[in-house]
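[1] Pasting a predicted model and its sequence here:
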Amino acid sequence: MLKKVLQAEMKPKKIPDAKTYAIIPPDMNYRYFEDATSFPLESEQENFSVVNAWWFAEAAFLAYCHPGFARMAYQLAGYDGFKFFQGKGTEVMIAWNERDSIVSFRGTELKSSSALHEILTDLNAVPVSFDQGGKVHKGFLLGLEEVWEGDDGLCSFLEHFLDDHPRRSMWICGHSLGGALASLCFARLPRATGLYLFGSPRVGDQEFVDLFKDRCVWRLEHARDPVPLIPLDIPALNFGYKDSGQMKFIKKSGELQDNRPQFSLEDSKSKMAQVMEQREKRNETEKSSAQGEENAGDVFNKITDHLHQTRKGVQDYLEKIDADFGLNADDHQPIYYAVKLWNALVSKDS
């Protein structure tokens, strides 16, 4: 009864205005896990849980902060155990208490559309074989490997933790790049309880995604966040990457729904694919009219032309979906996932 009274007193949080609030993490002024005792983590809940989604959105947001700050935030939320791993560009935090453990991967900053373009044209997007099955984004896999191997690596720590505490739940989460790394980690840990992703890019092909079949995997997208749309599947960059898990969409208003709104990104992709196909046919026609053997210069020119067309295709694709749907880098920021899930939580229990 007292718990319900306390929950009824919880108020929605004000949505930060990007014009007046520094929304790009790390955020040392935000009160992480505020009023968490009123909404304890639902350890065994594998169906979608707004409570759990809020907890893991907070953890994914906190992962951007200094580990010393994060340790104190977790302790205030009732998680006394803490471990931090750091590679060249990869950071991951593990926090635990007597019931649960939370593994959260740090993401990357996305300050502008130009930063998005750099991600899209990253050569490390090429797929490579994944030991557990399928093919995955090379850059993401390299990121996980930075902290994974060795006696003091993340793999050893998590496996020993699961051995020593078989009844303790282990949840893995991450925002942006952190979500991609969390996906790979979860795929390697069949004993982990569940995975929550926030604004995560696609990680692998259908065979990789099938590794999550019958497991608890929830993917959340917010409004016009562009990152879940990458890597792209336009012809010039079609690596066959697929979405993982079951989706929950957070509308601009904060409401949750099971699918994206009625605007169809897939329609945009199809139209762009047709444009690219026509362009490639024209190129082939022009090439077939050329006679004689190719020299090294011809080959170089073809490679250069292909790269140019690839970049042009990316640019056209982004301009198209931006014009149709209004992509917004601000919508990718983790504070919006955390605040809007909190508001959905207190609204649900009001």
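    Right, received. Where do you want to start?
[2] going forward, measure contacts and count neighbours with C-alpha atoms only.
    OK.
[3] what about L229, distance to F105?
    20 Å (C-alpha to C-alpha, to the nearest Å).
[4] who's more crowded, these two?
    Taking other C-alpha atoms under 10 Å, L229 and F105 do not tie; F105 has more neighbours (31 against 16).
[5] which ones are touching the more buried one?
    60, 63, 90-93, 173-175, 178-179, 181-182 (C-alpha atoms under 8 Å, 6 or more residues apart in numbering).
[6] again, but for K248
    W218, R219, L220, E221, L256, Q257, D258, N259.
[7] let's see 7 Å
    Contact analysis of K248 by C-alpha atoms under 7 Å, 6 or more residues apart in numbering lists R219, L220, E221, L256, Q257, D258, N259.
[8] Out of the residues you listed, which end up buried?
    R219, L220, E221, L256 (16 or more other C-alpha atoms under 10 Å).
[9] what's the farthest-apart pair in the residues you listed?
    Greatest spacing in the buried ones among the contacts of K248, by C-alpha to C-alpha: R219 and L256 (12.2 Å).
[10] Among the contacts of K248, pick out the one closest to M247, please.
    Nearest to M247, judged by C-alpha to C-alpha, of the contacts of K248 is R219 at 4.7 Å.
[11] That closest one should be in a helix, yeah?
    No: counting by DSSP: H, G, I helix; E, B strand; the rest coil, one finds R219 to be strand, located in no helix.
[12] do you know how far it is from L177?
    13 Å.
[13] Over to V128?
    Taken as C-alpha to C-alpha, the span from V128 to L177 is 17 Å.
[14] another one to put next to it:
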Amino acid sequence: MVKRKAIPPASLELLLFPASDTEYVHFEDALDHPFEADARLFSLVNAWWLADAALLAYWDATRAAPIWKRAGLEFEFLPSGGTQCHLAWSDRFVIVAFRGTQPNELRDLLTIFRVEHADWEFGGGKVHSGFRDAHHDIWPLVQQCLDRLGRGGRTIWFTGHSLGAALATLSMDRFEGPANLYTIGSPPVGDRRFAKGFDQRHAGRSFRYVNHRDIIVWLPGVLKFLVGSYRHVQERKYINAQGKCSGNPSLGEWPALLRVLLTGGRVARRLKAAPGDIRAGLPLPGAVVDHTPRRYAAGIWNAYIDT
């Protein structure tokens, strides 16, 4: 019998250091729930695979390699400065998973909290300058691998959590060829022009998961007041407080989301100001807990087996 996965409790360790998690089983029973390499529409089983991939991208190469192998995939680890990426592939598809924010690494913190715009030369509009710089650092390595692995008709799938989701979004837009994007807990990446152009270029192949009150996702409501023009790309897939998936929050859930918008700036400032103390002492508002990548992975799996 296929079992649901437990939603993990509030934990700074799971939120900020996902690679310390020794309990979660990535790609559990994956061979019984194969990846749909040729899917042309939204695929819930693929969403689960890619959420697990985004979670696994926090791990180092030595620990991750046997997990990818157990899922039936070959694996290559791509480090570049403060950014890293996992590439995993079969003879039918390639998964490109970018690591998310590492709060104990100053570079990642500065990247996620920068709000300056920069020109996006590959599709128009302006994007978050920290995301663009991190993308430029690692893209040559990714492009080199995709040039090699993309031959033979393999389909390409980008994913990531948090900062990794932003890098996956920019990589999807820069990649010259058909590809697919599934992100979890993505911050807003660019301005209105960027988002509109992205949605037109990648309609039906881009999906962005939001876990209830996740502060990083809902931060556009704060950033609009600070800098004026950050917008999310589509298509949103929303996980509500009961773990059910839909396109949008229900009317009854908006009060909780509005509280995130009203308090998000204060929470973000506290996280930015105290990276050295982040393991201990900071409270865990629900909007912060909902950004935990394992909560996304478990929630998407449960939605898949419930269908």
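    Perfect, thanks for sending it. Note that the coordinates shown come from a computational prediction; the quantities given were computed from them, not determined experimentally.
[15] Give me the TM-score for this pair.
    Superposed pair, TM-score by TM-score structural alignment, normalised by the length of structure 2: 0.82. Supporting alignment: 281 aligned residues with a C-alpha RMSD of 3.1 Å.
[16] Trace A165 of structure 2 over to structure 1, please.
    In structure 1, the residue matched to A165 of structure 2 (TM-score structural alignment) is G179.
[17] Would you agree that match is in contact with V203?
    No: contact criterion C-alpha atoms under 7 Å: G179 of structure 1 and V203 do not qualify, at 9.1 Å.
[18] got the contact list for E46 of structure 1?
    Taking C-alpha under 7 Å, 6+ apart, we find E46 of structure 1 in contact with C216.
[19] what are the ranges of the strands in the stretch 101-250 of structure 2?
    Using DSSP state E, counting those that start in this stretch, the strands of the stretch 101-250 of structure 2 run over 117-119, 126-128, 155-161, 180-184, 190-191, 206-211, 230-231, 236-239, 245-246.
[20] Make CSV from those and add distance to W68 of structure 2 to it.
    Below are these laid out as CSV (distance: least, C-alpha to C-alpha, whole Å):
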stretch, distance to W68 of structure 2
strand 117-119, 35
strand 126-128, 31
strand 155-161, 15
strand 180-184, 18
strand 190-191, 32
strand 206-211, 23
strand 230-231, 34
strand 236-239, 26
strand 245-246, 27
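[21] among these, which is nearest P8 of structure 2?
    strand 206-211 (13.2 Å).
[22] now the angle from the closest one to strand 180-184?
    Between the axes of strand 206-211 of structure 2 and strand 180-184, defined by axes from the mean of the first three to the mean of the last three C-alpha atoms, to 10 degrees, the angle is 10 degrees.
[23] What residues in structure 1 pair up with strand 206-211 of structure 2?
    Counting by TM-score structural alignment, strand 206-211 of structure 2 corresponds to 217-222 in structure 1.
[24] Contacts for the matching stretch next, please.
    Under C-alpha under 7 Å, 6+ apart, the answer for stretch 217-222 of structure 1 is 194-199, 245-251, 331-332, 337.
[25] Make a ChimeraX selection of whichever of the residues you listed turn out to be buried.
    Here is the ChimeraX selection string for the buried members of those, based on 16+ other C-alpha under 10 Å:
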select :194,195,196,197,198,199,245,247,248,249,250,251,331,332,337
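[26] Mind telling me the two of the contacts of stretch 217-222 of structure 1 farthest from one another?
    Going by C-alpha to C-alpha, the pair spanning the contacts of stretch 217-222 of structure 1 furthest: G194 and D331, at 24.7 Å.
[27] what residues are up against the residue sitting nearest the centre point of structure 1?
    What sits nearest the mean C-alpha location of structure 1, by C-alpha atoms, centre = their mean, is S200, with 1.7 Å. Going by C-alpha under 7 Å, 6+ apart, S200 of structure 1 touches H175, S176, L177, G179, A180, V227, P228.
[28] What's the match for it in structure 2?
    Residue pairing (TM-score structural alignment): S200 of structure 1 is matched to S186 of structure 2.
[29] Just give me the match in structure 1 for A64 of structure 2.
    Using TM-score structural alignment, A64 of structure 2 sits opposite A70 in structure 1.
[30] Leaving out sequence neighbours, find the closest residue to its match.
    L62 (6.3 Å; C-alpha to C-alpha, 6 or more residues apart in numbering).
[31] And N238 of structure 1, by the same measure?
    Using C-alpha to C-alpha, 6+ apart, the closest residue to N238 of structure 1 is L232 (6.6 Å).
[32] what does A338 of structure 1 give?
    A57 (5.0 Å).
[33] that older thread, and the match of S200 of structure 1, how close does it get to A166 of structure 2?
    6 Å.
[34] just D38 of structure 2 next, same as before
    24 Å.
[35] and the two? which has more neighbours close in?
    A166 (31 against 11).
[36] Touching, that one and G190? I think so.
    No: counting by C-alpha under 7 Å, A166 of structure 2 does not reach G190; the two are 9.4 Å apart.
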